[in-house]
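Q: Below are the sequence and a predicted model; questions follow.
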Amino acid sequence: MIVASPKTSKHAVAMTLLLLWAMTHQAHGQATVNFTFPSYDLADDTANLIQNADYLDSFFESLIQLKTTGRGKVNIIHLGDSHIQADFITDVVRRNFQNDFGNAGRGLIVPGRVAGTNEPNNIRTGSTTAWKAKRCTYPEQPLPIGIGGITVNTEESDASISIKVDNTLNDYSFSSVTLFFQKDPSSYSFSVNDVTGQELGITGPYEEGMANVSHIELNNCVDQVSIQAVKSNDDQKQATLFGIELENGNDGVLYHAIGVNGAKYKHYNAAVHFAKQTAALKPDLFIIALGTNESVEYPYLDPTLLYHIDKLVQSLREVNPETKFILVTPPDAFRKKVKPNPGVEKIRNQIIQYAVENGLAFWDFYKVAGGKHSAAKWRAKGILRPDGIHFTKEGYAYQGNLLYEAFIKTYNRYVGLRHP
């Protein structure tokens, strides 16, 4: 409260109040985000919000701090299935976040091509060695699964994996590399080398009690390295790699996409190292977008789905106790390419039920995309593929923009209420 003394002019008081008002509204203006994108007019705009958003207050505060000061990092892990593995959705969301809140790097990647599967367009991996591979969707096969949901393994002591980022749409050059790999007396170490073969850093020898993760700082930003196996004694017989994180050392957002073709909730639960290794990424938010593959077997639906949702959430929460969760419902889809699939709505209802009963946030993409029979409308627009389940690149980009719009609408409402 400002009290005018006899010597204080009314003009001075008015100017002080005006200054305070301007400072407050300037901070509000700096915190909010304006976002527009090309639309196919398929979405339910009124439904496109993050539901139970009060649960996300601390996450929104982290974003406000980042937006207004330019300092800090916000880490988001987006977990899913084939809709996520290609990174079409998450590439759009990542670039939107980083355009508005700062670019801290590409984040977690998996060498998909080396594993014999698809990988995002903004990275390219390769190897002259044939690596064994396993996806989390085949839990009965050998090889453990870690943070990336896909594992590669070799017994070749001179094996290497090349990694190059594509900076066409966003600068993903990096100054640090974090390797997630099996560390035990039988495992090779790894070095990180530049394009000339010059060693930039090495994970070092195994020591008892070491976690399956090593962080290597580079002297400057690069857009290409190779990960080289290093054998230092005869006890070392193999190398097993779970994932690679790339950062640039800047403040901003790291948006990690983890997706595996065919994945269900139960597959991540069966991955022995998955939940524990997420702690190394220090996530502020998990976005879990699963459910499509649980619905494709309709009329059979797994009666243990709620159990598997809870098991995954609890295992991630155990090692990340402060992290928030958003559950995403799957979009409408066809079965056998042309038949409506009532199973999608049933799975959607169970995901929402779990979120509501456990106080988690959720994005009801099933409703946002148009609800029952909306797959036919997406197909008519030419952005649903002939299989009736997957989308074109343009369809996925539209989904990524819808998700980011839901974030920003909900975030801006929070800013207006808590930081008027």
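A: Yep, that arrived.

Q: okay, CA-based contacts and neighbour counts for the rest of this
A: Noted.

Q: Which strand or helix spans the residue nearest in space to the middle of the chain?
A: Centroid-nearest residue in the chain, with CA atoms, centre = their mean: His78, separated by 2.7 Å. For His78, the host element (DSSP states H and E) is strand 73-80.

Q: Can you pull out the residues in contact with that strand?
A: 62-63, 66, 90, 104, 251-260, 263, 281-290 (CA atoms under 8 Å, 6 or more residues apart in numbering).

Q: Would you show me how to pick out the buried ones of these in PyMOL?
A: Under the burial definition 16 or more other CA atoms under 10 Å, those of the contacts of strand 73-80 that qualify are selected in PyMOL by:
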select buried, resi 63+66+90+104+251+252+253+254+255+256+257+258+259+260+263+281+282+283+284+285+286+287+288+289+290
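
Q: element containing Arg317, please.
A: Per DSSP H and E: helix 305-319 holds Arg317.

Q: Who are the packing partners of the helix or strand immediately after that helix in the chain?
A: Sequence order places strand 324-328 as the next helix or strand after helix 305-319, per DSSP H and E. Contact analysis of strand 324-328 by 3 or more CA pairs under 8 Å, 6 or more residues apart in numbering; DSSP states H and E lists strand 285-289, helix 342-357, strand 361-363 as its packing neighbours.

Q: In addition, the following structure is provided for comparison:
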Amino acid sequence: MQVCLPCNEIQKDSSLALLANKWKSGDLKILHLGDSHVQIGHFSGEIKRLLQAKNSGIHFPYPLAKSVDGRLFKTKASGHWTGVSVLKPASGINISLTGYAVSTRDTSANIQWIAKDSLLSFRRVRVWTESDSCALTPDLGPFFQVTQMQQQGNLRFIDFESSLPLNQFTLQMRRNAPMQDQFTLHGIELISSEKGIEYVDLGVAGAQFTQLKSRANLVVDQVRALKPDLIICSFGTNEAYNLNWDARLYERSLIQFSQELKSLLPQSVFLWTSPPDTRSQKRVPRYQNQLVQLLSNQAFPFYNLNAVMGGFGSSYSWVKRGYFLKDQVHLTKEGYQLQAKLFVLALLKSWGDQASLEPLLDQVNKQIISGNIPN
């Protein structure tokens, strides 16, 4: 199996290394954006586990926007909802970091959120919506009380707290003023009072970075509200197969995005990752190598997952080991977990955490050797 362990490091990581003290003190906040490799949750979920991050994060009722349920919650909706995503041109509904939004004018509409893990419980829930005088007010039922409300540009969040730990709730709306007649949801966030690493992962299946940049008009407001120390961007798979991909537009967009947020959050560090090597329906990703080269030429820290996998064409050896699904674009759970372990190893190297390196490296070596060969 082709895995390049000597390649497994983050290039130009001097700014990333400055976060080492935050990592060691457990006071690090990470925002991870990407495409389906992130939304599916196996890759990002394993990163979260390895970093021992708090059980928090932003979640969304994906089926209402014609996508699959998230990793943590199963959702059931009633009433009339309109779902949109960055995959289609502007619809008149604002979109934030999730890359999705659902909106309603039906005051009887609601969304039930049920934790998939019966052992998961929470007391504090943050609802992300819009700072609009015409917006209906969210309500989580009699067990929750509002503890705070904050506004950032055109976004606002409302914090609810329960006196008892719960594993489900129902989001509904109420009208507090005659002009209130609509509600747009940008996600709910579980808030933990415990100290520890925060890791927020948000992906959109099928998305390209320029779609998020051009169509998610509330991204900047939400990033400013979240104030992440590290922003990881994992895009490129869909661009690599796009015959109309424009390298100059792509480079200009990612530089503008980075510079705009950097001007607002100068302490935040950007880390871009390359797309993995894939072969969608046996098609060769025409722009894969060009994308990798473009990203490696930028000034920000860069993780070359493509090279770590073994380079162009290496996915064939991963397929033989059972680490890819039949589409040869998405990996199995074990394949994503191996990629996550490799990525976290590179992070630990940048942060000089030798104590955590060796046991994780041992796990990686065992998985590379044993593989996941299907029956």
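A: Good, I have the coordinates. Just so you know, these numbers come straight off a predicted model, no measurement behind them.

Q: one step back: what lines up with the residue nearest to the centre of structure 1 in structure 2?
A: Here His78 of structure 1 is matched to His32 in structure 2, going by TM-score structural alignment.

Q: Please apply the same query to Phe286 of structure 1.
A: Aligned partner of Phe286 of structure 1 by TM-score structural alignment: Ile231.

Q: show me the contacts for its match.
A: Ile30, Leu31, His32, Leu33, Ser268, Val269, Phe270, Leu271.

Q: Grab the longest helix from structure 1 for me.
A: In structure 1, with assignment by DSSP state H, the single longest helix is helix 393-418.

Q: For that one, which residues meet the burial criterion?
A: 393, 395-412, 414-415.

Q: Stretch 140-155 of structure 1 too?
A: In stretch 140-155 of structure 1, the ones that count as buried by 16+ other CA under 10 Å are 143-155.

Q: One more: stretch 352-370 of structure 1?
A: So for stretch 352-370 of structure 1, counting by 16+ other CA under 10 Å, buried means 352, 354-355, 360-370.

Q: Nearest to Pro386 of structure 1, out of those residues: which one, please.
A: Ala369 (17.9 Å; CA to CA).

Q: Isn't that closest one up against Asp45?
A: No - between Ala369 of structure 1 and Asp45 there is no contact under CA atoms under 8 Å: 9.2 Å.

Q: possible to save the buried residues of stretch 140-155 of structure 1 as JSON lines with secondary structure and distance to Thr24 of structure 1?
A: Below are the buried residues of stretch 140-155 of structure 1 laid out as JSON lines (DSSP: H, G, I helix; E, B strand; the rest coil; distance: CA to CA, whole Å):
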{"residue": "Leu143", "secondary structure": "coil", "distance to Thr24 of structure 1": "56"}
{"residue": "Pro144", "secondary structure": "coil", "distance to Thr24 of structure 1": "52"}
{"residue": "Ile145", "secondary structure": "coil", "distance to Thr24 of structure 1": "49"}
{"residue": "Gly146", "secondary structure": "coil", "distance to Thr24 of structure 1": "46"}
{"residue": "Ile147", "secondary structure": "coil", "distance to Thr24 of structure 1": "42"}
{"residue": "Gly148", "secondary structure": "coil", "distance to Thr24 of structure 1": "43"}
{"residue": "Gly149", "secondary structure": "coil", "distance to Thr24 of structure 1": "45"}
{"residue": "Ile150", "secondary structure": "strand", "distance to Thr24 of structure 1": "48"}
{"residue": "Thr151", "secondary structure": "strand", "distance to Thr24 of structure 1": "50"}
{"residue": "Val152", "secondary structure": "strand", "distance to Thr24 of structure 1": "52"}
{"residue": "Asn153", "secondary structure": "strand", "distance to Thr24 of structure 1": "55"}
{"residue": "Thr154", "secondary structure": "strand", "distance to Thr24 of structure 1": "58"}
{"residue": "Glu155", "secondary structure": "coil", "distance to Thr24 of structure 1": "61"}
